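Student: 3D, please:
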Amino acid sequence: MSKTQRLAGRTVLITGASSGIGARFARVAAAEGAAVVIGARRVDRLEALRDDIVAEGGRCLAVALDVASEASTIAAYDAAEAAFGPVDGVVANAGITADGLAEEIAVEDFDQVFAVNVRGVFLTAREGARRMRKAGIAERGRVVLVSSITARMVTPGVTAYSASKAAVSHMGRHLAREWARHGPNVNNLCPGYIKSELAGDWFETEGGRKQIGKWPRRRMLDEDALDPMLVYLLSDESKGVTGADFTIDDGQSL
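Tutor: Predicted coordinates for the structure are as follows:
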């Protein structure tokens, strides 16, 4: 457990927490003292993560969650409130990709990317804000939307994913403006490339190694690189920060 406990007294709901940076975020938030609600479709992985967090002294609830479904999202918040009380921190992290050239990608895959990456983020953030306002805690509420450096980069083969993340970034600014007076802070966290299940084995291939070679520092982002910014954005310290984009990419997008 962290000695700083910067999230003590908070309840944080994290989507897409069954693997990758979502699972990492859950461990970090719990170590900082938050009660953590982890959601995803792969419940077996969530339960294993929950057991690890609890064994380390944290508080954690695992909930089955399909972010593209409003009913599933509402049910997840209901379960969170029943276990830990009102949620005052939200990390809308769930995301998928459908790689392929624009002329070749199936429209069903394109639609699914937007259903999860855009509608899912919207439903997660909106339900969180509604609950915070109803509970009278909106002013201390924190919503973090996980976007990507691909939102402002042009890379062949990831049109659907990149466009969805551009939508997420702009959505974050809109929500921040709408909720500026009576709602939670909303900020965008835009990571660079990290070794993860989402990236698959691409960066082990010749093409992936060439891509890394074009970056100024020629390396992937360390897995702990996002931790300080995540904790800051969920904490009381970010009271005066809303509608901002935070790019953490070790210079990959330069």
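Student: going forward, measure contacts between C-alpha atoms and count neighbours the same way
Tutor: Fine.
Student: list the contacts for A98?
Tutor: By Cα atoms under 8 Å, 6 or more residues apart in numbering, the residues touching A98 are 105, 109-110, 113, 158, 160-161.
Student: wait, is it part of a helix?
Tutor: No. Per DSSP: H, G, I helix; E, B strand; the rest coil, A98 lies outside any helix segment and is coil.
Student: Any figure for the gap between it and A160?
Tutor: Using Cα to Cα, to the nearest Å, we find A98 at a distance of 7 Å from A160.
Student: Which neighbours do those two have in common?
Tutor: Contacts common to A98 and A160, judged by Cα under 8 Å, 6+ apart, are 110, 113.
Student: Of the contacts of A98, which belong to helices?
Tutor: Per DSSP state H, helices hold the following members of the contacts of A98: 109-110, 113, 160-161.
Student: Could you check stretch 243-254 and say which residues are buried?
Tutor: Burial within stretch 243-254, assessed by neighbour count using 16 or more other Cα atoms under 10 Å, is assigned to 243, 245-250, 252-253.
Student: quick one: which of the residues you listed is nearest A34?
Tutor: F246 (22.0 Å; Cα to Cα).
Student: K195: what's it in contact with?
Tutor: Counted by Cα under 8 Å, 6+ apart, K195 has contacts 220-221, 223.
Student: Derive a ChimeraX selection command for the buried subset of those residues.
Tutor: For the buried members of the contacts of K195, the matching ChimeraX selection, counting by 16+ other Cα under 10 Å, is:
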select :220,221
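Student: next up, for comparison:
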Amino acid sequence: MQTTFGLTGRRALVTGSSQGIGFALALGLAKAGASIVLNGRDAAKIGRARQDILHTCPEADVQALCFDVTDHAAARRAIDGFELGQGPIDILVNNAGMQHRSPLEDFPAERFEALLQTNIASVFNVGQAVARHMIGRGRGKIVNICSVQTALARPGIAPYTATKGAVANLTKGMATDWAQHGLTCNAIAPGYFETPLNAALVADPEFTAWLKKRTPAGRWGKVEELVGACVFLSSGASSFVNGHILFVDGAISVSL
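Tutor: Just a heads-up that it's a prediction; the model follows:
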């Protein structure tokens, strides 16, 4: 089982990994044996995240690669430079994302554009840059982070829902184009988790009461509960799983 699910000798780049889901996944992959490359725009926050992982896993190999995932040229420069100087990126977790809540009729155009760039263009930018190297090696694992909003909508977040639906379809497109080169490209669709992105909702007793009633599991998810899915999709255990969207949501997406 350790051979099937183990990640020893593999290097994983996790975008948006200074906090929340990205940090939890980076820590989980480190515990599974992977070398970790943290990413974000804030070098200080990434530095603190690195120290936090090393505090928990003193033997882990943790590096930082700061660049703006919404900048196509910057992403390619950073990844090409890392591959040349440090070695291959075997696993990519496209996690960087943002949220903005507003009624659709009042949604600011500039926030819509920011959502498009952060939630979907970043997956293309980083995914393409990393895949070019993976294709040359004939292997690689890409895990994109979708959302329960990939399948469901809720008032006030229509543009976010649109971006996460696009991530799901881009994941399918990646698998369709790149499976022939030995890559597996899948996605995780988290339900409602306690993260900084959801801080306002977690703090709202009315929303939490609704969520507990709406979710068959009856609670918020904990970010650690996403790690198993990420390890599975990053490991040899998922060698013939491709283009799949794995919902980790306490059954909210399958119930009325």
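Student: Would you mind checking which of the buried residues of stretch 243-254 of the first structure is nearest to P86 of the first structure?
Tutor: Closest to P86 of the first structure, out of all of those and judged by Cα to Cα, is G243, at 22.9 Å.
Student: Would you map the strands across the first structure?
Tutor: 11-15, 35-40, 59-64, 89-92, 142-146, 185-191, 245-248 (DSSP state E).
Student: angle of the second one against strand 59-64?
Tutor: Spelled out, it's strand 35-40 of the first structure. 20 degrees (axes from the mean of the first three to the mean of the last three Cα atoms, to 10 degrees).
Student: Average separation of strand 35-40 of the first structure from the aligned part of the second structure, please.
Tutor: With mean Cα distance after the TM-score superposition for the first structure, strand 35-40 of the first structure departs from the second structure by a mean of 0.7 Å once superposed.
Student: and what of the longest one?
Tutor: Taking mean Cα distance after the TM-score superposition for the first structure, the mean distance separating strand 185-191 of the first structure from the aligned residues in the second structure is 0.6 Å.
Student: Check the fourth one too.
Tutor: In the superposition with the second structure, the aligned residues lie an average of 0.3 Å away from strand 89-92 of the first structure, counting by mean Cα distance after the TM-score superposition for the first structure.
Student: The second structure: matching residues for that strand?
Tutor: Strand 89-92 of the first structure corresponds to residues 91-94 in the second structure, going by TM-score structural alignment.
Student: outside of the matching stretch, which residues touch it?
Tutor: By Cα under 8 Å, 6+ apart, the list of residues contacting stretch 91-94 of the second structure reads 10-16, 122-123, 126-127, 130, 140-145, 234.
Student: Narrow these to those that are buried.
Tutor: Buried among those (16+ other Cα under 10 Å): 10-16, 122-123, 126-127, 130, 140-145, 234.
Student: wait, N144 of the second structure sits on V123?
Tutor: Yes. Between N144 of the second structure and V123 there is a contact at 7.4 Å, judged by Cα atoms under 8 Å.
Student: who touches both of those two?
Tutor: Common neighbours of N144 of the second structure and V123 (Cα under 8 Å, 6+ apart) are 94, 167.
Student: residue in the first structure matching Q117 of the second structure?
Tutor: Using TM-score structural alignment, Q117 of the second structure pairs with A115 in the first structure.
Student: doesn't A68 make contact with that match?
Tutor: Yes. Using Cα under 8 Å, A115 of the first structure makes contact with A68 at a distance of 5.5 Å.
Student: ok, those two, which is more surrounded?
Tutor: Neighbours were counted for A115 of the first structure and for A68 using other Cα atoms under 10 Å; A68 has more, 22 against 19.
Student: What does that one correspond to in the second structure?
Tutor: In the second structure, A68 of the first structure lands on T70 (TM-score structural alignment).
Student: check contacts around the closest residue to that match other than its chain neighbours.
Tutor: Excluding its sequence neighbours, the residue lying closest to T70 of the second structure (Cα to Cα, 6 or more residues apart in numbering) is S122, at 4.9 Å. S122 of the second structure is in contact with 69-72, 94, 96, counting by Cα under 8 Å, 6+ apart.
Student: What subset of those is buried?
Tutor: Buried among the contacts of S122 of the second structure (16+ other Cα under 10 Å): 69-70, 72, 94, 96.
Student: Which of those sits closest to L29 of the second structure?
Tutor: Nearest member of those to L29 of the second structure, counting by Cα to Cα, is N94, at 13.8 Å.
Student: ok, now how distant is the residue nearest the centre of the second structure from I252 of the second structure?
Tutor: Against the mean C-alpha coordinate of the second structure, by Cα atoms, centre = their mean, the closest residue is N95 at 2.5 Å. Using Cα to Cα, N95 of the second structure is found at 21 Å from I252 of the second structure.
Student: Make sure V227 of the second structure is actually in contact with L25.
Tutor: Yes. Counting by Cα under 8 Å, V227 of the second structure touches L25, with 5.5 Å between them.
Student: So if I had to pick from these two, which one is more boxed in?
Tutor: L25 (25 against 19).
Student: measure that one to K31 of the second structure for me?
Tutor: Taking Cα to Cα, one finds L25 of the second structure at 10 Å from K31 of the second structure.
Student: what about I157 of the second structure, neighbour count?
Tutor: I157 of the second structure has 17 neighbouring residues, counting by other Cα under 10 Å.
Student: Aligned to it, what sits in the first structure?
Tutor: Per TM-score structural alignment, I157 of the second structure is aligned with V158.
Student: Quick one: residues contacting the spatially closest residue to its match that is not a sequence neighbour.
Tutor: Using Cα to Cα, 6+ apart and skipping the chain neighbours, the partner closest in space to V158 of the first structure is D99 (5.1 Å). D99 of the first structure sits next to 105, 157-161 when contact means Cα under 8 Å, 6+ apart.
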